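Q: Below is the structure, and that's it, no one-letter string:
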């Protein structure tokens, strides 16, 4: 018993050190995760050689499936942005509809556009459109900007191939297609509540209207409406991955496991193959067919994958940290004692991810750390859906974004807000999204029975 207490104390100490290194020392999350993992191994009596071996094993294991999925998603996003397909989709949703409908349509467009893109990239891409619509409709910038941020972050927080949900799927060995199906079930009401409805409720917090000619991207004006990319082909490019994975999930449920049909549907359900199909389609349908030179297409792809280096390093280091927790047998201790816990594993996963998110600021770091700690609970609770565990963790990891989150400052600066305004709008919106995600997960768990 004393040994178990010491192991738990060392694991908690490593997490506290991780938080301090990121928040106080301002170290890169990758370096902080690496130092915390190796320090934990040495503190637990693991030799330096075996500590490094365990860390690299976890690092490679985390990226084995997550890396290609995140990478292909970024490539698809780069093509859609570079060819103007993403702008075309966003403008088609907005059009010349009545002002009261604009938050609804722009939120729907952001939810769709954000599916293959990293949040920062999508936000920066759509910010000029927000300014354009605000000028055109003579409305407050946040009346347009909040629904956009809500739609993008719902995709970012709940739907593969985004890094946090993809890492959670990998950690819990969940079915990607089923996770996507459940995620969409939660994402749509979440986008409605956190986007247009929250925008209406939060209007009294908006404060003075920002200068629409002074903000970042505010002078880009109408050029975002000049895209000649095909709208149907752009939408098809976006919908190929979720369409194939959902078809694969449904097909696997109706085909015999030893049949060729099952193998076919299993391939459709694979996120790497489905994303690769979308990339190939977009390359030819939007790029080559659109008259872009191969060199220009290569630039689009390079621009799409450029932000991935830090994210992939964090994902890998998070996997190494999780493996180190297993090396000191924390997973065995958790499984042995969790049999007697009254708290739901779904609630525990959400709460731990939320706590780490509030402390660290990074949704990705919160997800990889929380999933590494909570994943062993599935052994003690085989009736719990790994897909819902992934979504519970990902939902917790978006809780209460504040000054230690880069997204907080991105939203603040692009929309010319004070820190107080940002806390009353951005931070409240993401806290609501996290709570709605938890409610959706708990409701689904009662409906599906596992």
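A: Alright, I've got the coordinates. Keep in mind that this is a model prediction, so the values were computed, not measured.

Q: Could you use CA atoms for every contact and neighbour count after this?
A: Will do.

Q: number of nearby residues for the closest residue to residue 293 other than its chain neighbours?
A: Once flanking residues are discounted, residue 293 sits nearest to residue 287: 7.9 Å by C-alpha to C-alpha, 6 or more residues apart in numbering. By other C-alpha atoms under 10 Å, the residues close to residue 287 number 24.

Q: List the residues that contact residue 287.
A: Residues in contact with residue 287 (C-alpha atoms under 8 Å, 6 or more residues apart in numbering) are 79, 83, 293, 297.

Q: same check, this time on residue 27
A: Taking C-alpha under 8 Å, 6+ apart as the test, what residue 27 contacts is residue 21.

Q: Distance check, it against residue 360.
A: Residue 27 sits 11 Å away from residue 360, going by C-alpha to C-alpha, to the nearest Å.

Q: Identify the single longest helix in this structure, thanks.
A: If you go by DSSP state H, the chain has its longest helix at helix 48-82.

Q: what comes up buried for it?
A: Within helix 48-82, the residues that qualify as buried are 51-52, 54-63, 65-82, counting by 16 or more other C-alpha atoms under 10 Å.

Q: same thing with stretch 120-134?
A: For stretch 120-134, the neighbour count (16+ other C-alpha under 10 Å) marks 120-123, 125-134 as buried.

Q: again with stretch 88-97
A: 88, 89, 90, 91, 93, 94.

Q: Now the element after the helix or strand where the first one lies, going C-ward?
A: Taking DSSP states H and E as the definition, one finds residue 88 inside helix 85-94. Toward the C-terminal end, the helix or strand that comes next after helix 85-94 (DSSP H and E) is helix 102-113.

Q: other SSEs contacting that next one?
A: Other helices and strands packing on helix 102-113, by 3 or more C-alpha pairs under 8 Å, 6 or more residues apart in numbering; DSSP states H and E, are helix 85-94, helix 141-158, helix 176-192.

Q: go with 10 Å
A: helix 48-82, helix 85-94, helix 119-137, helix 141-158, helix 176-192, helix 231-254 (3 or more C-alpha pairs under 10 Å, 6 or more residues apart in numbering; DSSP states H and E).

Q: take a look at this one as well, against the first:
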């Protein structure tokens, strides 16, 4: 999942950079992914280098000109860092301010005091679902990571036991519930009724989140038993603070970007006029960059000043926040480069061509097409837009309810099995300090459960509605 999917799709060339056939493209995908797995898993090469080499190998096997392959990779890397990098940096600063001021302690202590060991995963899923409704996945991750890591460490909980429900909450919102950008794009392409999609999306999302989050988290914690990574886990403030921010001030600061982005989404729905002044202001204020930047600036007062920080102490906090994320930015960027290389050599188009002659249920077809494009490109939003555009003609004779279910089928399919070509895969891997294999056994499997369970509930609803 990536905040750069929409611009990346718009920037993709109309024609592939190679004339290779479907068989050769399929082989190129397998070889490219195989090289990445070998370099990281067996040779212990840094993921940034492995993704770079794997992208070049992919282009070579697909018979793409090397200069165009390099351009695809670098443009994908650049657009990913442009779209995600600043958000990660701002989120890291906000997280550091939360930690150093004692604000994160305040949140964690309150959660630990009110939630038992049994209810903690459900509490994390609920919090993530609420926060993740209007947010891109990456923004939600950087906002929640400090809380997840601190809850796991302070409460002596398994990291996967509380982390998987939080990730599931963000991911379910990403794929199934408007006003998230993915579902909104599918609603527009298929011309579905937003209110019906929202209502049915919530019906599908609740049981899907319960199964893929707290319930699956039990098994994920058994398979992958890891401690929160020390370099990314916020510590208690090193100095003794005379005071710390109140719980209300801390939560309000964390939710500020959520409120701003949700406000933008609501204005877009109600006004729906790009020339309207209110919508133009909301589009700026509610953009992820401005929303997070506003939260950071507010946090300097509501958190930093409230804890007694002076200007030099605030400057030190910002500087220290940025040091641990350099490696994460490069890896996530390289994952975006690999994804763009796949798109530009024509793998997504190959999947669409192959699927045109399938004679199956429209809802199942929509899910399968989104799954195939997701596996090939690593992008949930590219999968959503491509699949929605392909199956849109099928909605002509559908009822309003089934048209909404078609949107949800596309959304569910777009989340299937996040792997090496997804920037979100590398983001989760690095933030949680896992190996590639551990990330596949937890994050990738969780995404697959969301996709399959969500798709199953969509098909079930189609039989009763």
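A: Nice, thanks for sending it over. None of these values were measured; they are calculated from a predicted model.

Q: re earlier: just put the helices and strands packed on helix 102-113 of the first structure in CSV and tack on distance to residue 428 of the first structure.
A: Output for these, formatted as CSV (distance: least, C-alpha to C-alpha, whole Å):
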stretch, distance to residue 428 of the first structure
helix 48-82, 28
helix 85-94, 25
helix 119-137, 18
helix 141-158, 11
helix 176-192, 13
helix 231-254, 29
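
Q: Indicate which one of those helices is closest to residue 305 of the first structure.
A: Residue 305 of the first structure lies closest, by C-alpha to C-alpha, to one member of these: helix 48-82, at 5.4 Å.

Q: so stretch 258-267 of the second structure matches what in the first structure?
A: Matched against the first structure by TM-score structural alignment, stretch 258-267 of the second structure falls on residues 242-251.

Q: hang on, the earlier thing: which residues do residue 27 and residue 360 of the first structure both contact?
A: With contacts taken as C-alpha atoms under 10 Å, 6 or more residues apart in numbering, residue 27 of the first structure and residue 360 have 18, 19, 20, 21 as neighbours in common.

Q: I'd like to know which of the residues you listed are part of helices.
A: The helices, defined by DSSP H, take in 18, 19, 20, 21 from those.

Q: now for residue 105 of the second structure: what does it line up with in the first structure?
A: Aligned counterpart of residue 105 of the second structure in the first structure: residue 87 (TM-score structural alignment).

Q: How about residue 436 of the first structure: what's its closest non-neighbour residue?
A: Going by C-alpha to C-alpha, 6+ apart, residue 436 of the first structure has residue 190 as its nearest residue, at 6.1 Å.

Q: So that neighbour is in contact with residue 440, correct?
A: Yes - counting by C-alpha atoms under 10 Å, residue 190 of the first structure touches residue 440, with 8.6 Å between them.

Q: what's the overlap in contacts for these two?
A: Common contact partners of residue 190 of the first structure and residue 440 (C-alpha under 10 Å, 6+ apart): residue 434.

Q: quick one: which helix or strand includes residue 424 of the second structure?
A: helix 423-432.

Q: on contacts alone, who are the packing partners of that helix?
A: helix 137-154, helix 159-176, helix 326-345, helix 436-439.

Q: Which neighbouring elements make contact with the longest one?
A: Think helix 326-345 of the second structure. In terms of contacts (3+ C-alpha pairs under 10 Å, 6+ apart), helix 326-345 of the second structure is packed against helix 5-11, helix 22-41, helix 47-61, helix 66-80, helix 86-101, helix 347-355, helix 362-377, helix 423-432.

Q: roughly how far apart are residue 441 of the first structure and residue 379 of the first structure?
A: For residue 441 of the first structure, the distance to residue 379 of the first structure - C-alpha to C-alpha - is 19 Å.

Q: On the three-state scheme, the corresponding residue of the first structure for residue 307 of the second structure is what?
A: Aligned against the first structure by TM-score structural alignment, residue 307 of the second structure finds its counterpart in residue 290. Residue 290 of the first structure carries the three-state label coil when classified by DSSP: H, G, I helix; E, B strand; the rest coil.

Q: Reduced to three states, what does residue 235 of the second structure come out as?
A: coil.

Q: That one: how many residues sit nearby?
A: Using other C-alpha under 10 Å, residue 235 of the second structure has 19 neighbouring residues.

Q: Just confirm it contacts residue 97, I think it does.
A: No - taking contacts as C-alpha under 10 Å, residue 235 of the second structure lies outside contact range of residue 97: 11.4 Å.

Q: joint contacts of those two?
A: residue 104.

Q: how near is residue 22 of the first structure to residue 44 of the first structure?
A: On the measure of C-alpha to C-alpha, residue 22 of the first structure and residue 44 of the first structure end up 22 Å apart.

Q: ok, these two, which is more surrounded?
A: Comparing residue 22 of the first structure with residue 44 by other C-alpha under 10 Å, the one with more neighbours is residue 22, at 21 against 17.

Q: What's the match for that one in the second structure?
A: Per TM-score structural alignment, residue 22 of the first structure is aligned with residue 40.

Q: so what's its match up against?
A: 46, 47, 48, 49, 50, 51, 435, 436.

Q: neighbour-wise, which of those residues leads?
A: Neighbour max across those (other C-alpha under 10 Å) = residue 51, 31 neighbours.

Q: Contacts only, for the spatially closest residue to residue 303 of the first structure that is not a sequence neighbour.
A: Spatial nearest neighbour of residue 303 of the first structure, chain neighbours left out: residue 78 (6.3 Å); criterion: C-alpha to C-alpha, 6+ apart. Each residue near residue 78 of the first structure by C-alpha under 10 Å, 6+ apart is listed here: 72, 84, 86, 116-117, 121, 279, 297-306.

Q: Skipping adjacent residues, who's closest to the most centrally placed residue in the second structure in space?
A: Among the residues of the second structure, the one closest to the centroid is residue 137, at 2.9 Å (C-alpha atoms, centre = their mean). Leaving aside its sequence neighbours, residue 137 of the second structure sits nearest to residue 170 (C-alpha to C-alpha, 6+ apart; 6.2 Å).

Q: who's in contact with that neighbour?
A: Per C-alpha under 10 Å, 6+ apart, neighbours of residue 170 of the second structure: 125-141, 144, 164, 209.

Q: go with 7 Å
A: For residue 170 of the second structure, the contact set (C-alpha atoms under 7 Å, 6 or more residues apart in numbering) comprises 128, 129, 132, 137, 140.

Q: Tell me what angle the strand or helix carrying residue 197 of the second structure forms with helix 247-270.
A: Using DSSP H and E, residue 197 of the second structure sits in helix 194-210. Compare the direction of helix 194-210 of the second structure with that of helix 247-270 by axes from the mean of the first three to the mean of the last three C-alpha atoms, to 10 degrees and you get 140 degrees.
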